[in-house]
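*Asks:* got a structure for you, letters missing:
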């Protein structure tokens, strides 16, 4: 089922890195997934951040905790007051409301793009043409044509292009992936992703003749590229690919008749993903179900399983990066055979237990070394093919082979 990737030197690997080798291997093709690179940057990477919404605030601790490695030297937002407020938090007085002007005038090596989804293509291409390294918040784009255009531009520019798929940078995720590679879970046969939230009132409670909806960008298919799936479930879809490999075929059904969702954005969707190794995943995502915030996944193997812990009352971000419970023979004892136990990663090779911090430091190291990031744009095309293939299947009512799109 799952094909392991081993270093050609047979090394014992223990961390993640974009550098394609592990500690004891000089082979360029070694995946080196568990040998985190020690930074030897002589000066911090200077970054211009664009888009000062909630995800930008999640990125901020990296710059506060590691100023010797990464610094925000410019801030850009189309809202002057929002840009000013974030710049004060970031410790810079260099503020722009025009992205192209920031690229031309600011003292920056790279950009951290935290904007609305339909702005990604233009901003990535502009930054690549300006010779800036790029950290882009997910999703990469809202169409596959956009994603491919961005890859073409970044490849031509020769810059580092990384997608901020934060779940890959959790110590728990790294631990689970390594155990999968070593065969400790046996064959992985199924995964499941649940992402639910009561974002909107029930359709039955809305006067459609009077309501114009809340006007929020992520409920607008033209701005977000979709609804619940592209904004929520992209996280788990990417993590599942990281765990067990690429997806070959998808089938989906969506619900798109809630009046608050416009331009094709779905309020709810159900999908099945078939992986190249024979495993199957279910994806359920909804912003119109009466439920507390719920971001949760399962991984099921013949020898072990993983479930992310339900955390009622916690924030969405806390749930995405929350604790895991694991069932494996190594944790069995006479009293609790096959029981779930909390996965407690007390010691980690990663810089912190915060994925946003880890991913930004990894980005900085890759910019300095020229190594391919763990969540590169090239790799992320596979995630976007799955997400956008699910939308195509929901639209046509037919299975979609990802090799054909």
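*Replies:* Received, thanks. Small disclaimer: the values here were computed from a predicted structure and weren't measured. Residues are numbered from 1 along each chain as shown.

*Asks:* contacts and neighbour counts: CA atoms only from here.
*Replies:* OK.

*Asks:* for stretch 324-344, buried residues please.
*Replies:* Buried residues in stretch 324-344, counted by 16 or more other Cα atoms under 10 Å: 324, 325, 326, 327, 328, 338, 340, 343.

*Asks:* reformat those residues as CSV; add distance to residue 79 and secondary structure.
*Replies:* Written out in CSV, the entries for the buried residues of stretch 324-344 read as follows (distance: Cα to Cα, whole Å; DSSP: H, G, I helix; E, B strand; the rest coil):
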residue, distance to residue 79, secondary structure
324, 39, strand
325, 42, strand
326, 45, strand
327, 48, strand
328, 50, coil
338, 54, coil
340, 48, coil
343, 42, coil
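
*Asks:* for comparison:
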């Protein structure tokens, strides 16, 4: 099977775990080109991968480099243009979250990917967590019956201050606040476990501690799904959550399940509580391997632009819900 040649678009901090992932599968992939407007960043990544062509402009890299796919690790507001340019250059795409920032950008992404017949995978690394994969399997097999409610969380004490927050402190660049950044993880996790289209969103945003931010530092979001299930997202940069706070939980017709991010706990009606012990993984490395394997096998990624757009719409719906103080129908988003 041919080795997939990768071009990095953006060589900042988030690129480090991506590079580590590629280095773990040298028989499947190799980073052959890197691009960044900051020369030192590009040079650092090129050195880490054992040598790669260096570009200051990703458009030049797309035109000249010998690559099959790109890995986009740019600030949020730059994602759409990079995706469209890569798709038009017939390169497959792995893009860090969020997919983009507006419904209009999402439509442009969808059109470019479809028109050029390329594969786009959203970099939703938490889907590779073993408890997530296991509970998803059990849901699909009907172990729990109809799912009633799902809760996902991702909160921690973030040490951001005005001196180190960078572009994330600017609403126009990040696309909002914490919800569209770290909060993106529990949002895509919620939609993955729901297995139904999100249709309505109600939200409350807070600025508990990081007052200098343009956007929120915390969010709680309720999501109604087409099959009647209800989801709850809790996410924050403001605090360390209580020790009992689960990573995800589901309550369903035949029982319930939850995880703190490692083992999976579940209980069926009339049965005893059970624990499935699971080994930890490097979620970024697993994500990278899955992307490359999808390209080699011609397989559809778990989360393509279609799933990425649904995640984005939930977040945009949450922002609109707060702005208009009402429940938002996602079909009305424009």
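*Replies:* Structure's in. What do you need? Quick caveat, the model's predicted, so the values are computed rather than measured.

*Asks:* widest-spaced pair of the buried residues of stretch 324-344 of the first structure?
*Replies:* 324 and 338 (15.3 Å; Cα to Cα).

*Asks:* before we move on, what SS does the counterpart of residue 146 of the first structure in the second structure have?
*Replies:* Pairing criterion TM-score structural alignment: the partner of residue 146 of the first structure within the second structure is identified as residue 105. In the three-state summary, residue 105 of the second structure is assigned as helix, counting by DSSP: H, G, I helix; E, B strand; the rest coil.

*Asks:* was I right about residue 105 of the second structure contacting residue 80?
*Replies:* Yes: the pair residue 105 of the second structure and residue 80 qualifies as a contact (Cα atoms under 8 Å) at a distance of 6.1 Å.

*Asks:* residue contacts, the residue nearest the centre of the second structure?
*Replies:* To find the centre residue of the second structure, average its C-alpha atoms and take the closest one (Cα atoms, centre = their mean): that gives residue 124, at 3.4 Å. By Cα atoms under 8 Å, 6 or more residues apart in numbering, the contact set of residue 124 of the second structure is 96, 97, 185, 188, 287, 303.

*Asks:* counterpart of the longest helix seen in the second structure in the first structure, which residues?
*Replies:* In the second structure, with assignment by DSSP state H, the single longest helix is helix 305-324. Aligned using TM-score structural alignment, helix 305-324 of the second structure spans residues 377-396 in the first structure.

*Asks:* mean per-residue distance, that stretch to the second structure?
*Replies:* With mean Cα distance after the TM-score superposition for the first structure, stretch 377-396 of the first structure departs from the second structure by a mean of 1.2 Å once superposed.

*Asks:* in that stretch, what counts as buried?
*Replies:* In terms of neighbour count (16+ other Cα under 10 Å), stretch 377-396 of the first structure has its buried residues at 377-394.

*Asks:* next, count neighbours for residue 80 of the first structure.
*Replies:* 12 (other Cα atoms under 10 Å).

*Asks:* quick one: map it onto the second structure.
*Replies:* Counting by TM-score structural alignment, residue 80 of the first structure corresponds to residue 39 in the second structure.

*Asks:* residue boundaries of the helices in the first structure?
*Replies:* Ranges of helices in the first structure, per DSSP H, are 54-65, 80-90, 99-105, 120-129, 144-157, 171-181, 221-224, 228, 234-244, 316-320, 355-369, 377-396.

*Asks:* Serialize those to TSV and add fields for distance to residue 254 of the first structure.
*Replies:* Listed next are these as TSV, based on distance: least, Cα to Cα, whole Å:
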stretch	distance to residue 254 of the first structure
helix 54-65	27
helix 80-90	35
helix 99-105	35
helix 120-129	25
helix 144-157	20
helix 171-181	29
helix 221-224	13
helix 228	10
helix 234-244	16
helix 316-320	22
helix 355-369	31
helix 377-396	6
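
*Asks:* so which of those comes closest to residue 271 of the first structure?
*Replies:* Within those, the stretch nearest residue 271 of the first structure is helix 377-396; the backing value is 6.7 Å (Cα to Cα).

*Asks:* tell me the angle of that closest one relative to helix 144-157?
*Replies:* Angle between the axes of helix 377-396 of the first structure and helix 144-157 is 170 degrees (criterion: axes from the mean of the first three to the mean of the last three Cα atoms, to 10 degrees).
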